[in-house]
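Q: could you look at this predicted model? Sequence included:
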Amino acid sequence: MRVLILGGTAEARTLATLLAARPGLSVISSLAGRTSAPLLPPGEVRIGGFGGPAGLAGWLRASRVDAVVDATHPFAAVMSASAARACDDVGVPLLVLRRPGWTERDGDDWRRVPSIAAAAAVLPGTGRRALLTTGRQTLAAFAGLDEVWFLVRAVEPPEPPVPARMTLLLERGPFTIEGEEALLRAHRIDVVVTKDSGSPAVAAKLDAARLRRLPVVMVDRPPVSPGVPSVATARDAVAWVTGLPGAGVSPSGSGGA
């Protein structure tokens, strides 16, 4: 049985590790290729896009893929939509693996917004010195906000357009609460702008913002495609894969697994 994992997340790497250890399963992980040094999962890896839903559907047919797990970033809406359409066209089972989003706690001051554009719209009325961690591909939305100074944290350098008043910090998590609080204090940050990724590796900024009583502009996730089943953990995804007809193993690991 051939399983395609649309990856790029820690959950995708965990799933690839778990499935690769099971006999009777062939695992292929696909990465978008947007970072120069991605963290590679075990097993076969392909890097690059498919050319939209039609390209992905053709690749699924040619590669004789039996199941797809969409374990991309919660905000990879274009890829997720392409996967839903392609799998529907080809008749291949699709599962979405999404870690839970963050939950607001006592003392938090979150301003939830539906999009990056909405975050840019409310920001000038919320703060003047922002820690911006929405990703390098979102910076164009903030480029016209000359009244706001940005500390932009990203894994890779962004391409223009970017905010005129900006300092770039190239870092990859995990981060600590102590380190994040020191960062906010050193740069006199008065607002944090982020997406609800739910990643524990970068959640410390929310704890630091709570301790410093700072508002957080939180961009909500796009919804999962209608009709597509979804699970929250890699082990739940393993149970789904191994429960499919033709998997040759049971969710409990019997059948030689």
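A: Nice, thanks for sending it over. Please read these numbers as outputs of a predicted model, since none were measured by experiment.

Q: okay, CA-based contacts and neighbour counts for the rest of this
A: Noted.

Q: do you have the strands of the stretch 101-250 of the chain handy? List them.
A: Listed from the start of the chain, the stretch 101-250 of the chain has strands (DSSP state E, counting those that start in this stretch) covering 110-113, 129-132, 149-154, 166-170, 191-195, 216-219, 230-231.

Q: need the contact partners of the shortest one.
A: Surrounding strand 230-231, the residues in contact under the criterion CA atoms under 8 Å, 6 or more residues apart in numbering are 95-99, 224, 237.

Q: turn those residues into JSON lines, including secondary structure.
A: JSON lines is the format used below for those (DSSP: H, G, I helix; E, B strand; the rest coil):
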{"residue": "95", "secondary structure": "strand"}
{"residue": "96", "secondary structure": "strand"}
{"residue": "97", "secondary structure": "strand"}
{"residue": "98", "secondary structure": "coil"}
{"residue": "99", "secondary structure": "coil"}
{"residue": "224", "secondary structure": "coil"}
{"residue": "237", "secondary structure": "helix"}
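
Q: what about versus this one:
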Amino acid sequence: MRRVLILGGTAEARALAAELSGRVHVVSSLAGRVRDPRLPVGEVHVGGFGGAEGLAAWLSAGRIDAVVDATHPFAARMTASAVEACRTTGTPLLVLRRPGWAHRPGWRQAGSLEEAARLLPSVGSRVFLTTGRRSMPVFAGLTDLWFLARSVDPPEPPIPVNFLILLARGPYTVEGERELIRAHGLDVLVTKDSGGALTVAKLDAFEEAGLPVVVVRRPPLPEGLVAVESVAAAAAWVHAV
């Protein structure tokens, strides 16, 4: 049975593992950054590989026939390591990325978290920050603003005094996001262009309220990669390789 490594941690990665189960031997890799992750079916590897060199050695030792990078659209470092490791070992590589969100009125585009932080003082003062716990230090210097920062796991201390941490995991509802806007007097949203339906409710709620949204654009994929946007297309590629 062919062996396929899915670099995962996303809903698409879990769905692909389920789709391929029983037809190929699937190993799903999770970075281990989430305390209580949703596990896919099949074999699971938790933790890093030691960069591109470590991943290449792991692919060879595990006799992996193909790799699907179904990591988060902003996991640029993991994607770069996968490209280098697969090139070294001659392993076929596919990128599975859900489509980004369509641009909406009231959006401000930012090319990075740092650019988003520079934009904020001119956009709002009570910020709904949904860019992940590891991004919070980028915004910590904006002491004149107040932040409601949502993440799955708690951020590393110290927590700035102008941050309120909300621990939650999607999917979210428009009604729930409306209540957060009302309860905390939020006047701007900062988010990454993650795409997908699990977290789109915040965009709907802020658009409905006529409030601005700062969206951090995705990092570009390395040139020459084969990429698809659906689980069905990824499964078809695996069977065709």
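A: Yep, it's here. Just so you know, these numbers come straight off a predicted model, no measurement behind them.

Q: ok so, going back, closest one to residue 2 of the first structure among the strands of the stretch 101-250 of the first structure?
A: strand 230-231 (19.7 Å; CA to CA).

Q: the second structure: matching residues for that closest one?
A: Residues 227-228 of the second structure are the counterpart of strand 230-231 of the first structure, counting by TM-score structural alignment.

Q: check stretch 203-216 of the first structure too.
A: Alignment note (TM-score structural alignment): stretch 203-216 of the first structure is matched to residues 200-213 of the second structure.

Q: circling back: widest-spaced pair of the contacts of strand 230-231 of the first structure?
A: Within these, two members stand farthest from each other by CA to CA: 224 and 237, at 15.6 Å.

Q: neighbour-wise, which of the two wins?
A: Between residue 224 of the first structure and residue 237, counting by other CA atoms under 10 Å, residue 237 is the more crowded of the two (25 against 16).

Q: close enough to count as contact, that one and residue 99?
A: No - taking CA atoms under 8 Å as the contact criterion, residue 237 of the first structure and residue 99 are not neighbours in contact, 11.3 Å apart.

Q: okay, which residue is most central for the second structure?
A: Closest residue to the average C-alpha location of the second structure: residue 72 at 3.2 Å, with CA atoms, centre = their mean.

Q: residue in the first structure paired with it?
A: For residue 72 of the second structure, the aligned residue in the first structure is residue 73 (criterion: TM-score structural alignment).

Q: same question for residue 240 of the second structure.
A: Per TM-score structural alignment, residue 240 of the second structure is aligned with residue 243.

Q: likewise for residue 174 of the second structure?
A: Superposed on the first structure with TM-score structural alignment, residue 174 of the second structure falls opposite residue 177.

Q: now its match. Nearest residue, chain neighbours left out?
A: residue 204 (4.8 Å; CA to CA, 6 or more residues apart in numbering).

Q: could you do residue 195 of the second structure as well?
A: Spatial nearest neighbour of residue 195 of the second structure, chain neighbours left out: residue 100 (4.2 Å); criterion: CA to CA, 6+ apart.

Q: circling back to that earlier point, so the residue nearest to residue 177 of the first structure sits against residue 175, correct?
A: Yes - contact status for residue 204 of the first structure versus residue 175: in contact at 6.1 Å, counting by CA under 8 Å.

Q: quick check on the two: which one has the bigger neighbour count.
A: When residue 204 of the first structure and residue 175 are compared for neighbours, residue 204 comes out ahead with 20 against 15, by other CA under 10 Å.

Q: neighbours of residue 29 of the first structure, just the number please.
A: By the other CA under 10 Å criterion, the neighbourhood of residue 29 of the first structure contains 25 residues.

Q: and the helix or strand where it lies, how far from the second structure on average?
A: When elements are defined using DSSP states H and E, residue 29 of the first structure is found to belong to strand 26-31. In this overlay with the second structure, the average offset of strand 26-31 of the first structure from its partner residues is 0.4 Å by mean CA distance after the TM-score superposition for the first structure.

Q: so which bit of the second structure is that strand matched to?
A: Counting by TM-score structural alignment, strand 26-31 of the first structure corresponds to 25-30 in the second structure.

Q: how far is that stretch from where the chain is centred?
A: On the basis of CA atoms, centre = their mean, to the nearest Å, stretch 25-30 of the second structure is displaced by 18 Å from the centre of the chain it belongs to.

Q: over to stretch 28-43 of the second structure?
A: Taking CA atoms, centre = their mean, one finds stretch 28-43 of the second structure lying 14 Å from the centre of the chain it belongs to.

Q: contacting residues around the aligned partner of residue 190 of the first structure in the second structure?
A: Using TM-score structural alignment as the criterion, residue 190 of the first structure maps onto residue 187 of the second structure. Shown here is residue 187 of the second structure, whose contacts under the criterion CA under 8 Å, 6+ apart are 124-128, 181, 211-212.
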